[in-house]
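Novice: quick one, fold the following:
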Amino acid sequence: MGTPEFAVASLDALVQAGYNVVGVITAPDKPAGRGMKLTESAVKKYAVQHGLHVLQPEKLKNPVFLKELIALRADLQIVVAFRMLPEAVWNMPKMGTVNVHGSLLPQYRGAAPINWAVINGEKETGVTTFKLKHEIDTGDILLQESFPIGEDETAGEVHDRMKEIGAQLLVKTVEGLENGTLQEKPQSSMVNGEWSMGNPETSGTHSPLTTHHSPLQHASKIFTETCKIDFTKTVEEVHDLIRGLSPFPGAFTTFNGKLMKIYKSKKEVTAGRPAESGLTDNSFTTDGKTYFKFACSNGFVHVLELQLEGKKRMLIEDFLRGYRS
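Specialist: Model (predicted):
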């Protein structure tokens, strides 16, 4: 069960591993583009190419869909980047339903775990496979794998690495469930606003991490207000917001009365505030040829790649070539 490109990697990994995928459930075709032509999801395109049986329910509680799902007689259901499932669906298979989530649960439960991990300046993230239950992203953990986040890495780049890591972790999870070697581990308990994974018995490098205490971070849906850059913040905070929202939906500011999205940046931390050099917060400076930078509370954020309203996405050198102050 999945919809976007992220889910295709997991489906392909299961197919390549030789598992019998009896059905693929994905979103209905939707109008897209200027011509509003009906467009198939990435998962459906893959399924059709590989001759897999596809179901596209509008509503997951529809009796007709539930009857079709029962008829598939699946031993196990896999969910990757899909939608919330009713209990009638996730509790149907005898082996339950496994979800692939883009964080080291219980951290970053929610809709946008990759974005928020980067926005918050995390140095590492990971993938978790777990069994679904009532509350979202709270089920018992099966396996986890962590990996570092680069200082200048964007959410899109993390996404592309994560989908492959998650796909391989999923295959290991299914193998473990199949041969009975996996032990489900409850997610953390909360104590004074902090979480603790504890130190369960582990086997191999793909088990939950050891004891750790830190504030529990959430990964709520990204809204427009989240994407607006506040240049009164530090260089680090602004840089992390830009890369955490790149390539989609994109962090933005206004420039000469037009919306400007910034997709890539680099940091320049100064000894003093830019205001001491005659620059105030949220102002910019440029040589008109090679650099264009905004002042923040402790330095500058250099714009490397941007898109001005009504224009295409471009490198800063191309933008400055046509820029007139």
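Novice: use CA for all of it now, contacts and neighbours both
Specialist: Will do.
Novice: host element of Asn115?
Specialist: helix 113-119 (DSSP states H and E).
Novice: what comes up buried for that helix?
Specialist: Neighbour counts using 16 or more other Cα atoms under 10 Å place 113-119 of helix 113-119 among the buried residues.
Novice: list the helices and strands that helix packs on?
Specialist: Helix 113-119 sits against helix 155-179, strand 218-219, helix 235-244, with contacts defined as 3 or more Cα pairs under 8 Å, 6 or more residues apart in numbering; DSSP states H and E.
Novice: one more to put side by side:
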Amino acid sequence: MKKEDIRIVFMGTPEFAVESLKALVENGYHVVAVVTQPDKPVGRHQETLQPSPVKQYALAHHLPVLQPVKMKDADFIEELRSYKADLQVVVAFRMLPEIVWGMPRLGTFNVHAALLPHYRGAAPINWAVINGETETGVTTFFLDKDIDTGRIILQKPFAIPDTADVEYVYDGLMHLGAKIAMETIDLIASKLPEDNLEKVDFTAVLNDISAPQACEDVELPTAPKIFKETCEINWNQSAKKIYDFVRGLSPYPGTWSTLHPISPNGEKPLVMKVYKTAKSDHPATGTPGTLAIEKNRLYVNTSDGCIELLDIQLSGKKRMDVRSFLNGFKGIENYTFRRE
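Specialist: Below is the predicted model:
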């Protein structure tokens, strides 16, 4: 079967998904419709509706767009079925009910930004960097009833340099995800005849090109959703753990910590975001969270030494390098980082 003959419904929302949709459109795949999240209210009073990046791309290329509030809505199901998709491709979307993922005869596959079964969940890129992994990757797998547990089709590895932050890995996996999406469709097409499709056992074909996930007896790392509380720095950890934690959440959503005055005299605690740090040989000078300033450089004590802060932002202020911060903020030596 030719790739151009496979009717595809694409599902996705953020920028990460746009790259895959763009690759399919620009390389001649037959995308018949796009499903994305409803427009999001933005602005001070939430008076403006912002379309998702996927919707913006789809409309610019004259693709029909569906935006269901509920994936089981009867009108949405009827409209989705009207496109008679052979295959559904999901990239950075939401959990689908069986009535949706089971609809196409060639199934529904997802592009996941990790090497499954490792890092199942909503934030695989962040957690791979936070945990100090040296390698991650992308996986295509057929959806089933559980989250990220379906049969694996293809995988591609991606190296994580020790200096990389999550933005670097995100960008790399975004492009690698587009590539593996096309290769997966090509693989499916190559296993189907050009005619007499009514005689094809589609389940057997799809099982032939995929395999169950190998789940070791050891506990696998997961990738739960990240909240504001997740991003608070624990200075009682090692410098290496803190270094990986910061780069795993930089530039977005960004780690943070609260500076408390050592001897309060009317000063209020200050919330600081930390976007970049550096490993340091600077000897420990105090308990975890206490500061050390030396020649326009700012160090924080951890459980096993010091870590240097390089790029920060005080609440209500602009993001800046530490040298600029120290030049403009006097009395920082009278503060310490402390968790509530």
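Novice: that older thread, which residues sit against the helix holding Asn115 of structure 1?
Specialist: For helix 113-119 of structure 1, contacts defined as Cα atoms under 8 Å, 6 or more residues apart in numbering pick out 102-103, 108, 125, 149, 154-155, 158-159, 218-220, 237, 240-245.
Novice: pick the most deeply packed of the helices and strands packed on helix 113-119 of structure 1.
Specialist: A comparison of these by mean neighbour count, using mean count of other Cα atoms under 10 Å, puts helix 235-244 on top with a mean of 26.
Novice: what's downstream of it, the next helix or strand?
Specialist: Using DSSP H and E, the helix or strand that follows helix 235-244 of structure 1 in sequence is strand 251-255.
Novice: how about the corresponding residue of structure 2 for Lys261 of structure 1: what's its closest non-neighbour residue?
Specialist: Under the alignment (TM-score structural alignment), Lys261 of structure 1 maps onto Lys273 of structure 2. Leaving out its chain neighbours, the residue that sits closest to Lys273 of structure 2 by Cα to Cα, 6 or more residues apart in numbering is Trp256, at 4.1 Å.
Novice: how many neighbours does the one you found have?
Specialist: 24 (other Cα atoms under 10 Å).
Novice: what do we get in structure 1 for it?
Specialist: Using TM-score structural alignment, Trp256 of structure 2 pairs with Phe252 in structure 1.
Novice: try Ser303 of structure 2
Specialist: In structure 1, Ser303 of structure 2 lands on Ser297 (TM-score structural alignment).
Novice: which residues does its match contact?
Specialist: By Cα under 8 Å, 6+ apart, the neighbours of Ser297 of structure 1 are 231-235, 273-274, 281.
Novice: and in structure 2, which of those residues remain?
Specialist: Comparing the contacts of Ser297 of structure 1 with structure 2 on both residues aligned by TM-score structural alignment, their matches' Cα atoms under 8 Å, the contacts found in both are 231-235, 281.
Novice: between the residues you listed, which is nearest Gly33 of structure 1?
Specialist: Proximity of those to Gly33 of structure 1 (Cα to Cα) peaks at Phe231, which lies at 33.7 Å.
Novice: in structure 2, what stretch matches the helix holding Asn115 of structure 1?
Specialist: Mapping helix 113-119 of structure 1 onto structure 2 (TM-score structural alignment) gives residues 124-130.
Novice: name the residues of the lengthiest strand in structure 1 that come out as buried.
Specialist: Longest strand of structure 1, by residue count under DSSP state E: strand 258-269. Within strand 258-269 of structure 1, the residues that count as buried by 16+ other Cα under 10 Å are 260-267, 269.
Novice: would you mind finding the match for Lys45 of structure 1 in structure 2?
Specialist: Per TM-score structural alignment, Lys45 of structure 1 is aligned with Gln56.
Novice: how much space separates that match from Lys330 of structure 2?
Specialist: Distance of Gln56 of structure 2 to Lys330 of structure 2, computed by Cα to Cα, to the nearest Å: 46 Å.
Novice: tell me which of the two has more neighbours.
Specialist: When neighbours are counted by other Cα under 10 Å, Gln56 of structure 2 and Lys330 differ, and Gln56 comes out ahead with 14 against 9.
Novice: so that one sits in a strand?
Specialist: No: counting by DSSP: H, G, I helix; E, B strand; the rest coil, one finds Gln56 of structure 2 to be helix, located in no strand.
Novice: where in structure 1 does stretch 149-164 of structure 2 fall?
Specialist: Counting by TM-score structural alignment, stretch 149-164 of structure 2 corresponds to residues 138-153.
Novice: ok, average deviation of stretch 176-184 of structure 2 from structure 1?
Specialist: Taken over the aligned residues, the distance from stretch 176-184 of structure 2 to structure 1 averages 0.7 Å (mean Cα distance after the TM-score superposition for structure 1).
Novice: where exactly do the helices run in the stretch 1-150 of structure 2?
Specialist: 15-26, 53-60, 74-82, 98-101, 124-130 (DSSP state H, counting those that start in this stretch).
Novice: what of the stretch 201-340 of structure 2?
Specialist: Under DSSP H, counting those that start in this stretch, the stretch 201-340 of structure 2 gives helices at 202-208, 239-247, 322-328.
Novice: any chance of those helices in TSV, plus distance to Ala181 of structure 2?
Specialist: What follows is the helices of the stretch 201-340 of structure 2, written out as TSV (distance: least, Cα to Cα, whole Å):
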stretch	distance to Ala181 of structure 2
helix 202-208	15
helix 239-247	27
helix 322-328	42
